[in-house]
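Novice: Sharing a model that was predicted from the sequence below.
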Amino acid sequence: MAKIRNEKLNKSVFGGHETVRVAAVQAPQIVFNKEKSIEIACQRIKEAGANGAKLVAFSETYIPVFPAYYKAGYASQIDEWYEWNVALQSNSIAIPSEDTEIIGKACKDAGVYCVMGVNEIDDTDGARTLYNTQILFGPDGSILGRHRKLMPTFNERLYHGLGDGSDLRVYQTDIGRIGMLICWEHHTILVRAAQMLMGEEFHIANWPGTWTFGQKTGDGKRKGRIFHATTEPGDPCDLQFAIREYAFESGSFVISVAGLLREQDFEPQYKHFIDSPEMDFSWAVGGAAIVNPFGEYIAGPVYNEDTIVYADCHANEIKAAKVVFDGLGHYSRPDAVQLLLHDHEQRNLLRSSKGLSYQDLKNISESTEVPLEKLEKVLEKVETKLSQK
């Protein structure tokens, strides 16, 4: 017991490291060229690693592009809609796959942890649903986990399915505890609370760009498109409020990466989409930033640049911030408020036999002299438990 108590008393921040360098990779999305996107990603991972970064993050659905720049709906031109969606499916990422192996190798060569934003194609046999997904790679090249966005926002629902609570978690690593959420999950009150309550030290937040809700006119009204690009300090995107508040509430460092897309980033065969009335990527202007546990910027935000934003994160800042506000400690009131997380995977096909036929059960019953009815009840309980994992 004394040994366990000592381990708890001596628990460290950042796995005992005083400082960890992190990197927000603001690289342009390459529209519907998965191979080129992966090649660029691997180059940036290695560059960040060579510059001392131990944790590297990319923007939302970096591979192959954030699909909802193209605001397709029922009134869309069918030929254009067809081409966009087929290209999106053809260039999306399966987990695991040869694509993830290539990215993993780059992480291993660079010796970094990496959170990569992708359009993920469902790994369920026969399914082709896409998910807005973050993949966490380890410095050994392995996939440590993935997170599928729980609720697609606005017209994202035309493209992405809904994740579940099974991949809402924090990963204990040798550089600290890493967690991640996507875009407006940072406004989803109970989701972000659940993520915070797992005790992050580094939090990855990725986004499709930097926006405001239309342009304001002199009379205070709004005009133009719903999402309008903004890089102005006096007219900030809600993501800037979200990452600073998240950092303060969780007592973690937030690495925030937003999408960057320019006309030259469209592959030649897809450049005609630039002039489509359904297309708007004007707000894909980046905005990479890194925030400390006091909610202060320590790097960025940086707009309109193809760049990597770095920051050195100091473990003592977490310790100091939690003296003031510790959401898992002295500011936590589980006697008053508790949160239930459903952390099991949801499935639409459950096999009741789990490989055991009625004859199998009958044979087991006869050989063990355990009544068949009792075996069936035990098996039913086991199957229920398994289905919840």
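Specialist: Here it is on my side, so go on. Numbers count the residues shown, from 1 in each chain.

Novice: hey, let's count contacts and neighbours off CA atoms from now on
Specialist: Noted.

Novice: Which helix or strand contains Q195?
Specialist: helix 189-196 (DSSP states H and E).

Novice: second one coming, line it up with the first:
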Amino acid sequence: MGDVFPKVKVAAVHAASPFLDREAGVDKTCLLIAEAAREGAQLIVFPETFIPGYPVWIWTHTPATGSPYFFRLVANSITVPSEATHRIGDAARAAGAYVVVGISERDGGTLYNTLLYFDDAGEIVGKHRKLVPTCVERSVWGRGDGSGLRLVDTPFGKLGGLICWEHSMDLARYALASQGEQIHVAAWPAGSAVSHDPSSGVFDDLTEAAARHHAASNQCFVINVQSCVDAATIRDLGFEGKPEMVREGGGWSAIIAPTGQILAGPHRDTETILYAELDLAMIAQFKYVSDSIGHYARPDVLQLVVNFEPQEVMVSQGPVAKNSPVGA
């Protein structure tokens, strides 16, 4: 069938973040990109806020006791572009691979939970900010907008992604499907390791259900990738010997076919990289059953409206004063 249905080898990185340490996080990201590239991966995916790590303390500390960690999160978050993004881009270019990495992004005085997309030349080609931070995440991150719902075109297919509980936002998922998403990045934290989180006991089950359903309902491949928690992070949080608060390990990572079947994984607890070859002909085969944006759609009954425009806090109207920075 030639290039109509390409194949691509992908990698899902299941690893622990160097906690609140941007430089160490970038170092580890670059090393893992190189490792996955040696195995032939053309698309390499990292978990939610892999750099500088997920803010576990929001589930375990009060606002007062958590504030020093928040200051460290601010100091170690990534501005886009920056030296940190240049280094990740260099690693992607050296690997000849597309890379998607979760970061805590700093833009002005606000942080965002962001997926950053690099192409195989090392250029930033996409950015998605989590639309609604979940529950107590709202104490550290702002909200994204529809500009991050646009897909990234790659030589091997249309690439999109969502972060954690955005997978419960069916309209956001369908916004990706309606653009012809073929490969989906599902980025999550190690929710099952944060024992004090009331959802920790069901987190892996919910993750699996969400990822497999998105694959089947949108007829796309899903690279579901979570992090794990290491001993150093637990020590930093002051929870050594308190697994009822935070335990080592965690995470549920897998690579899933459009049929909902698992191609690689699932993997939990220990660091690894999962690999799978995606044959995009499987999408065409399964769309015979259901094409959610084609023969199985009913736009005369149900239709989605999406605002893809970035939302600005200031819009200039009228004449601009001389020497005003607005006109610069």
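Specialist: Structure's in. What do you need? Fair warning: this is a prediction, and the values are worked out from it, not measured in the lab.

Novice: Quickly find the element holding the residue nearest the centre of the second structure.
Specialist: Nearest residue to the geometric centre of the second structure (Cα atoms, centre = their mean): A187, 3.6 Å. Per DSSP H and E, A187 of the second structure falls inside strand 183-188.

Novice: Measure how that strand sits relative to helix 170-177, angle-wise.
Specialist: Using axes from the mean of the first three to the mean of the last three Cα atoms, to 10 degrees, the inter-axis angle of strand 183-188 of the second structure relative to helix 170-177 is 150 degrees.

Novice: Just tell me what P96 of the first structure corresponds to in the second structure.
Specialist: Using TM-score structural alignment, the partner of P96 of the first structure in the second structure is P81.

Novice: Tell me the residues of the first structure aligned with stretch 132-145 of the second structure.
Specialist: Taking TM-score structural alignment, stretch 132-145 of the second structure hits residues 151-164 over in the first structure.

Novice: List the buried residues in that stretch.
Specialist: For stretch 151-164 of the first structure, a neighbour-count test (16 or more other Cα atoms under 10 Å) marks 151-152, 156, 159-161, 163-164 as buried.

Novice: Could you check how far that stretch is from the centre of its chain?
Specialist: From the chain centre to the centre of stretch 151-164 of the first structure is a distance of 13 Å (Cα atoms, centre = their mean, to the nearest Å).

Novice: what about the helices in the stretch 101-250 of the second structure?
Specialist: Taking DSSP state H, counting those that start in this stretch to define them, one finds helices in the stretch 101-250 of the second structure at 170-177, 203-218, 231-237.

Novice: Please tabulate those in TSV, including the columns mean neighbour count and distance to G260 of the second structure.
Specialist: Output for the helices of the stretch 101-250 of the second structure, formatted as TSV (neighbours: other Cα atoms under 10 Å; distance: least, Cα to Cα, whole Å):
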stretch	mean neighbour count	distance to G260 of the second structure
helix 170-177	18	15
helix 203-218	21	5
helix 231-237	16	34
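
Novice: So G327 of the first structure: helix, strand or coil?
Specialist: Here G327 of the first structure is recorded as coil under DSSP: H, G, I helix; E, B strand; the rest coil.

Novice: list the contacts for it?
Specialist: For G327 of the first structure, the contact set (Cα atoms under 8 Å, 6 or more residues apart in numbering) comprises 197, 249-251.

Novice: Aligned to it, what sits in the second structure?
Specialist: In the second structure, G327 of the first structure lines up with S292, judged by TM-score structural alignment.

Novice: Is P236 of the first structure in contact with H228, as I believe?
Specialist: No - in this structure P236 of the first structure lies outside contact range of H228 using Cα atoms under 8 Å: 11.1 Å.

Novice: Overlap of the contact sets of the two?
Specialist: Joint contacts of P236 of the first structure and H228 (Cα under 8 Å, 6+ apart) are 211-212.
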